[in-house]
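K.L.:
Sequence isn't available, so here's the structure alone:
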């Protein structure tokens, strides 16, 4: 059995017509029919109901179709990934979520570039959710994200647990907690702005999951497009917002940031790579992360345990 036989079969199933499938595959109808018949003989099963119009797949044929699609998909992904790994000595494409530009990512990328002048680095803004598929298809080689996502074909290294802070207007009644900190249970009646409005899961999903984990339900939680809009609304006195600690460096007037005392209130920052990727750029960038973390007095135990 060859991959082309699987492609022929899948196309016939999806087009529900030998004629249309032949046109799509750019081959004549009689050879396509013979290949399908040959595949049935090799498998020892009937894939299509005889004489049906449009072409109908048998129960066994549908089962085989589902697995044939998976095989073709995995083959295409493996081919793309192998091509990217082979070419990675020239270019490394790094996906990142935009909020990490306020954290240590720029320092890490700069150090990596200085240490590896022979490698071209291309930065691609890409949400954590989309990074998984981008890694599989070879659109990126490394992903820096914030969500707790898992996939069997992706290796995820937890770099740190970044604390969250509560952004409020300087004249907000919660300002009294600026120095001593606040628990999330104390803000359930407030108007909370979460972000972004991109497809879930996203950072807004993380915020809601933290409340759920603590058994809390905020009464007025509104999703807005992105972090700058959330902070702009807070600066206007419209409500409050939960943000990563590093984002408190965004220079917006009239805002203060309160530490959150709940241990669950953190954003996991992780590095993701393809599970079978053993390219030498991975330990190189991990070395750069360690060096930056040491300079910033950040605990290395999490990264050294997972690396």
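P.N.:
On my side now, so go ahead. Since we're looking at a predicted model, the values are computed, not measured.
K.L.:
all contacts plus neighbour counts: C-alpha atoms, from now on.
P.N.:
Will do.
K.L.:
Could you pull out the helices in the stretch 151-300 of the chain for me?
P.N.:
In chain order, the stretch 151-300 of the chain shows helices spanning 203-213, 227-235, 281-295, with DSSP state H, counting those that start in this stretch as the criterion.
K.L.:
So which bits of the next helix or strand after the longest one are buried?
P.N.:
This points to helix 281-295. Moving toward the C-terminus from helix 281-295, the next helix or strand (DSSP states H and E) is helix 301-306. In terms of neighbour count (16 or more other Cα atoms under 10 Å), helix 301-306 has its buried residues at residue 303.
K.L.:
which residues sit against helix 301-306?
P.N.:
Contacts with helix 301-306, where a contact means Cα atoms under 8 Å, 6 or more residues apart in numbering, come from 157-160.
K.L.:
cool, and stretch 212-221?
P.N.:
Outside of stretch 212-221, the residues that reach it under the criterion Cα under 8 Å, 6+ apart are 185, 187-194, 211, 264.
K.L.:
here comes the other one, which I'd like you to weigh against the first:
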């Protein structure tokens, strides 16, 4: 998940390198649904996902605090916050509904409840793609606050002044036990528990 890249994953990889220097994780960037399917097939051990999870798979889930959404707009050299109407005027660059149906519907519903008809001008599955499209002037995007860590020419980040958009949820998942000892040790690091092995 792009949202894990800016804060949680670097912290985890640093802790993992300190505690288990012989572990060399292989990172794969795929959607929540693809991660759940890959866990089910034992192709991956742990995943960063956006809840809610539409699966009957028996999983351990560790939720991180959800992040506020901010607006990302073509850089107009302004520094003030923006309104939902400002965002709607640009048109929205958004992740596909299938990638996060509940969050997608909640975002669109926020505009509808404000009496705004927001046009989705382009779908994109990755934050960097969204930033690139915003920088060309194609539209505006809504991304987690941690995205501001990326300095991206041609865009500006702005707080949303007149509405409370849904927060961007993030969790880490793994198959329930029994699981390999090393996976269990990494899970305990993620969950903040001391390793007992």
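P.N.:
Okay, I see it. Everything numeric in this text was worked out from a predicted model, so none of it was measured.
K.L.:
Superposed, what's their TM-score?
P.N.:
The TM-score (TM-score structural alignment, normalised by the length of structure 2) is 0.76; 185 aligned residues with a Cα RMSD of 2.9 Å.
K.L.:
ok, back up a step: just put the helices of the stretch 151-300 of structure 1 in a markdown table and tack on distance to residue 130 of structure 1 and mean neighbour count.
P.N.:
Below are those laid out as a markdown table (distance: least, Cα to Cα, whole Å; neighbours: other Cα atoms under 10 Å):
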| stretch | distance to residue 130 of structure 1 | mean neighbour count |
| --- | --- | --- |
| helix 203-213 | 13 | 18 |
| helix 227-235 | 19 | 21 |
| helix 281-295 | 20 | 16 |
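K.L.:
Distance to residue 147 of structure 1 added to the ones you listed, as TSV?
P.N.:
Putting these into TSV (distance: least, Cα to Cα, whole Å) gives the following:
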stretch	distance to residue 147 of structure 1
helix 203-213	7
helix 227-235	16
helix 281-295	19
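K.L.:
By neighbour count, which of the contacts of helix 301-306 of structure 1 wins?
P.N.:
residue 159 (25 neighbours; other Cα atoms under 10 Å).
K.L.:
Make sure it is actually in contact with residue 269.
P.N.:
Yes: when contacts are counted by Cα atoms under 8 Å, residue 159 of structure 1 is listed as touching residue 269 (5.6 Å).
K.L.:
Could you count how many residues lie near the aligned residue in structure 1 for residue 141 of structure 2?
P.N.:
For residue 141 of structure 2, the aligned position in structure 1 is residue 241, judged by TM-score structural alignment. Taking other Cα under 10 Å as the neighbour definition, residue 241 of structure 1 ends up with a count of 22.
K.L.:
ok, residue 241 of structure 1 - contacts?
P.N.:
Applying Cα under 8 Å, 6+ apart, the residues contacting residue 241 of structure 1 are 166-168, 192-194, 230-231, 234.
K.L.:
right, and the pair among these with maximum separation?
P.N.:
When the contacts of residue 241 of structure 1 are compared pair by pair using Cα to Cα, the two farthest from each other are 168 and 194, 13.1 Å apart.
K.L.:
follow-up on the earlier one: adding distance to residue 132 of structure 1, write the contacts of residue 241 of structure 1 out as TSV.
P.N.:
Written out in TSV, the entries for these read as follows (distance: Cα to Cα, whole Å):
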residue	distance to residue 132 of structure 1
166	29
167	30
168	34
192	29
193	27
194	23
230	27
231	29
234	32
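K.L.:
Which contacts among those residues does structure 2 share?
P.N.:
Contacts conserved in structure 2 for the contacts of residue 241 of structure 1, counting by both residues aligned by TM-score structural alignment, their matches' Cα atoms under 8 Å: 166-168, 192-194, 230-231, 234.
K.L.:
Wasn't residue 82 of structure 1 part of a strand?
P.N.:
No: Residue 82 of structure 1 sits outside any strand when classified using DSSP: H, G, I helix; E, B strand; the rest coil, being helix.
K.L.:
quick one: what's aligned to it in structure 2?
P.N.:
Using TM-score structural alignment as the criterion, residue 82 of structure 1 maps onto no position in structure 2.
K.L.:
can you check residue 116 of structure 1 too?
P.N.:
If you follow residue 116 of structure 1 across to structure 2 using TM-score structural alignment, you land on residue 20.
K.L.:
residue contacts, residue 172 of structure 1?
P.N.:
Taking Cα under 8 Å, 6+ apart as the definition of contact, the neighbours of residue 172 of structure 1 are residue 237.
K.L.:
any idea how far it is from residue 257 of structure 1?
P.N.:
In this structure, residue 172 of structure 1 and residue 257 of structure 1 are 11 Å apart, going by Cα to Cα, to the nearest Å.
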